[in-house]
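Undergrad: Sequence and predicted structure, then a few things I'm wondering about:
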Amino acid sequence: MFFQLLFSFISPTISSRCCGTYKQLTGAKQCDWDSRVVSTVHALIVGSFCLYILAYDDAVNLDPIWGDPFQVKMNVAITCGYLVYDLLLFARYWKEMRDPYMVCHHFAVIYAYGYVLNRGVLPYFANFRLISELSTPFVNLRWFFDAVGLPRSSQPVLINGLAMAVVFFIVRIAVIPSYYSQVFATFGTEGYIRLGIGPQVAWIVSCVILDILNVFWMYKIAAGFYRVVTKGKPGGKPKRNHAE
């Protein structure tokens, strides 16, 4: 309800007052704008809470499978609430916001986090996955720059593009070896066996799906940044249009 309120009332009101470009956008663009405001707010809340838990929640860090999940469940519940809101938004505005990859992402996350909320299992690993949300504000800022008409060769866009690529790589790609090494370290332990087949499958399958999507998105981000940087260099191939 909070995220829907933010989308329907708070974002349109503040955006129309603070940014003249917002009023000039089409209805579809305004819808996308408001959804990205909500996405950014969610990412900042969940990402900050995630770092706090990783730093100070000793129970979760000492027992990654069965540690006290109270704070993690609260953070996961916020994320699941956002994902449900976002899926309803996709259903309502599918023509404007068509993104099958994101729908797959949402269902995979909800499927896995359902076990965290219902049984309180895997709190450390559930919270660790939420680190990826720290890259979302940079992704959305790139879209906002496009919406207000800033050239992709301008300094703010290039700085944000570099930051987006670096942060996305750090929180979604570079952590993959460390994450899976900790996953493999739990195999065969008493805590892992107590999980049962359902949580085990949900945990591993959802992680694999999410990381395949992350690698795919990392490739698109790196390729897009490379095109923008090299387009203005001598010998660079000129693009026929501005669609990227």
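TA: Structure's in. What do you need? Residues are numbered from 1 along each chain as shown.

Undergrad: When you work out contacts or count neighbours from here on, use the C-alpha atoms and nothing else.
TA: Noted.

Undergrad: what number of residues lie near Phe7?
TA: 23 (other CA atoms under 10 Å).

Undergrad: ditto for Val171
TA: Val171 has 18 nearby residues by other CA under 10 Å.

Undergrad: list the contacts for it?
TA: Ile131, Ser132, Leu134, Ser135 (CA atoms under 8 Å, 6 or more residues apart in numbering).

Undergrad: So which of the residues you listed wins on neighbours?
TA: Of the contacts of Val171, with other CA under 10 Å as the count, Leu134 tops at 25 neighbours.

Undergrad: From Leu162, how far out is the residue minimising distance to the centre of the chain?
TA: For the chain, Glu133 is the residue whose C-alpha lies nearest the centre (CA atoms, centre = their mean; 4.2 Å). Shown here: Glu133 relative to Leu162, a distance of 17 Å by CA to CA, to the nearest Å.

Undergrad: Next: Val183.
TA: Applying CA to CA to Val183 and Leu162 gives a distance of 31 Å.

Undergrad: Next: Phe7.
TA: 28 Å.

Undergrad: most residues in a single helix of this protein, which one?
TA: helix 197-231 (DSSP state H).

Undergrad: all helices for this structure, in order.
TA: Using DSSP H, helices in the chain cover 2-5, 11-18, 20-24, 27-56, 58-62, 70-92, 94-97, 100-119, 123-129, 136-147, 155-168, 176-186, 190-195, 197-231.

Undergrad: Next up, a structure to set beside the first:
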Amino acid sequence: MEIKSYQNQAEMLLKEYLLADSFIPYTSVICGICACKMVYDLTQFFSTVYFKSYPSLSKVQRTEWSNRSISTVHAIYITVLSLYFVFWSNLYSDHQYAGLITFRSSALSTFTLGVSVGYFLADLGMIIWFYPSLGGMEYVIHHLLSGAAVAYSMLTGEGQLYTFMVLISETTTPGINLRWYLDTAGMKKSKAYLINGVVIFVAWLVARILLFMYLFYHVYLHYDQVKQLHSYGLFLIFVVPLVLAVMNLMWFGKIIRGLKKTLAKRQ
């Protein structure tokens, strides 16, 4: 009976406070940060047990090894849910609901974005703490812009559709992290490394070039709704994706050059 009483109290706390509409943003951000910590610790534990080369890595390499594990898990999580909201959910459909699509949100969409904000905060903190070992200034700018845009969309409910469109670009992250793992493991000349390069090229083209073109086209088609956003929302919809698109093009150029170099060595 006593255990049942505690269980009922826990369920009441969860429903009335942690998952109440006003608490969802804060609960989700905390969940995101805690999830990052959990993945980091589990990665260290399993890597020590199952990867013989892991203990021989430098301290910075071991940190980056675990950090990339966090970004991989987040990328899978946010890509799956973003694809669901953009292409399969009726939440942002032009025909299913009344009202402007730029102001639509739900408890699940807000919670999803909050977990992502938690990740960006945790990862940005690690990048700054170990700067520049985990990434240069371009990574700091990327995380600041992305984190600010996602946080605003989470807190206000504005422009969540376009936020999810941009977050689909995280689908390229697992491939990039795998490339680093293969390189660190000394498998740069393996067939897996070559296949990985081709997959990154295709994924980047689709998720970070073509998808951004679709985003801008979607904004153009729904401009009458987009222009009713608040000024900060307009800034995040027009400026942030544009800056990220330019950075994506710059990185895409590096990917092309790297792929050409890899293919040339195999001829």
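TA: That came through, no problem. A quick note: this is a predicted structure, and the numbers were derived from the prediction, not measured.

Undergrad: about what we covered before: which helices and strands does the longest helix of structure 1 pack with?
TA: Applying 3 or more CA pairs under 8 Å, 6 or more residues apart in numbering; DSSP states H and E, one finds that helix 197-231 of structure 1 contacts helix 100-119, helix 155-168.

Undergrad: so that helix aligns onto which residues of structure 2?
TA: On structure 2, the counterpart of helix 197-231 of structure 1 by TM-score structural alignment is residues 231-265.

Undergrad: List the buried residues for that stretch?
TA: 233-234, 236-237, 240-241, 244-245, 248, 252, 255, 259, 262 (16 or more other CA atoms under 10 Å).

Undergrad: What's the average distance for that stretch when superposed on structure 1?
TA: Compared with structure 1 after the fit, stretch 231-265 of structure 2 shows a mean deviation of 1.0 Å (mean CA distance after the TM-score superposition for structure 1).

Undergrad: any chance of the helices and strands packed on helix 197-231 of structure 1 in a markdown table, with mean neighbour count too?
TA: Formatted as a markdown table, these follow (neighbours: other CA atoms under 10 Å):
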| stretch | mean neighbour count |
| --- | --- |
| helix 100-119 | 17 |
| helix 155-168 | 18 |
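
Undergrad: how close does Ser109 of structure 2 get to Cys34 of structure 2?
TA: 19 Å.

Undergrad: Name the residue in these two with the higher neighbour count.
TA: Comparing Ser109 of structure 2 with Cys34 by other CA under 10 Å, the one with more neighbours is Ser109, at 20 against 16.

Undergrad: how about the more buried one, what's its match in structure 1?
TA: Per TM-score structural alignment, Ser109 of structure 2 is aligned with Val72.

Undergrad: just checking, that match touches Pro123?
TA: Yes. The pair Val72 of structure 1 / Pro123 is scored as a contact, 5.9 Å apart, by CA atoms under 8 Å.

Undergrad: What residue in structure 1 is paired with Leu182 of structure 2?
TA: With TM-score structural alignment as the criterion, Leu182 of structure 2 matches Phe145.

Undergrad: what's the burial count for that match?
TA: 16.

Undergrad: what's the answer for Phe2 of structure 1, then?
TA: Neighbours of Phe2 of structure 1 using other CA under 10 Å come to 11.

Undergrad: try the one 10 residues further on
TA: The burial metric for Pro12 of structure 1, expressed as a neighbour count using other CA under 10 Å, is 19.

Undergrad: which residue packs closest to it, ignoring adjacent ones?
TA: Spatial nearest neighbour of Pro12 of structure 1, chain neighbours left out: Asp34 (6.7 Å); criterion: CA to CA, 6 or more residues apart in numbering.

Undergrad: ok, now how distant is the aligned partner of that neighbour in structure 2 from Ser116 of structure 2?
TA: Asp34 of structure 1 maps onto Ser66 of structure 2 when the alignment is built from TM-score structural alignment. Using CA to CA, one gets 18 Å for the distance from Ser66 of structure 2 to Ser116 of structure 2.

Undergrad: Look at the two and report which has more neighbours.
TA: Ser116 (27 against 21).

Undergrad: In which helix or strand does the nearest residue to the more buried one once chain neighbours are set aside reside?
TA: Spatial nearest neighbour of Ser116 of structure 2, chain neighbours left out: Gly32 (6.4 Å); criterion: CA to CA, 6+ apart. If you go by DSSP states H and E, Gly32 of structure 2 is part of helix 24-50.

Undergrad: Matching Phe168 of structure 1 against structure 2, which residue comes up?
TA: Checking TM-score structural alignment: Phe168 of structure 1 goes with Trp204.

Undergrad: Likewise for Ala55 of structure 1?
TA: In structure 2, Ala55 of structure 1 lands on Phe87 (TM-score structural alignment).

Undergrad: repeat for Thr21 of structure 1
TA: Thr21 of structure 1 maps onto Ser53 in structure 2, by TM-score structural alignment.

Undergrad: Run a quick neighbour tally on the closest residue to its match other than its chain neighbours.
TA: Among residues not flanking Ser53 of structure 2 along the chain, Ala185 sits closest, at 7.4 Å (CA to CA, 6+ apart). Ala185 of structure 2 has 13 neighbours, counted by other CA under 10 Å.

Undergrad: for Gln71 of structure 1, same thing?
TA: Neighbour tally, Gln71 of structure 1, other CA under 10 Å: 17.

Undergrad: any idea how far it lies from Ile173 of structure 1?
TA: Here Gln71 of structure 1 is placed at a distance of 25 Å from Ile173 of structure 1 (CA to CA).

Undergrad: Near the residue mapped onto Met126 of structure 2 from structure 1, how many other residues are there?
TA: Aligned by TM-score structural alignment, Met126 of structure 2 pairs with Leu89 of structure 1. Neighbours of Leu89 of structure 1 under the rule other CA under 10 Å: 16.

Undergrad: same question, the one 3 residues further on
TA: Residue neighbour count, defined by other CA under 10 Å, stands at 11 for Arg92 of structure 1.

Undergrad: Report the contact partners of it.
TA: Per CA under 8 Å, 6+ apart, neighbours of Arg92 of structure 1: none.

Undergrad: Good, we can wrap up now.
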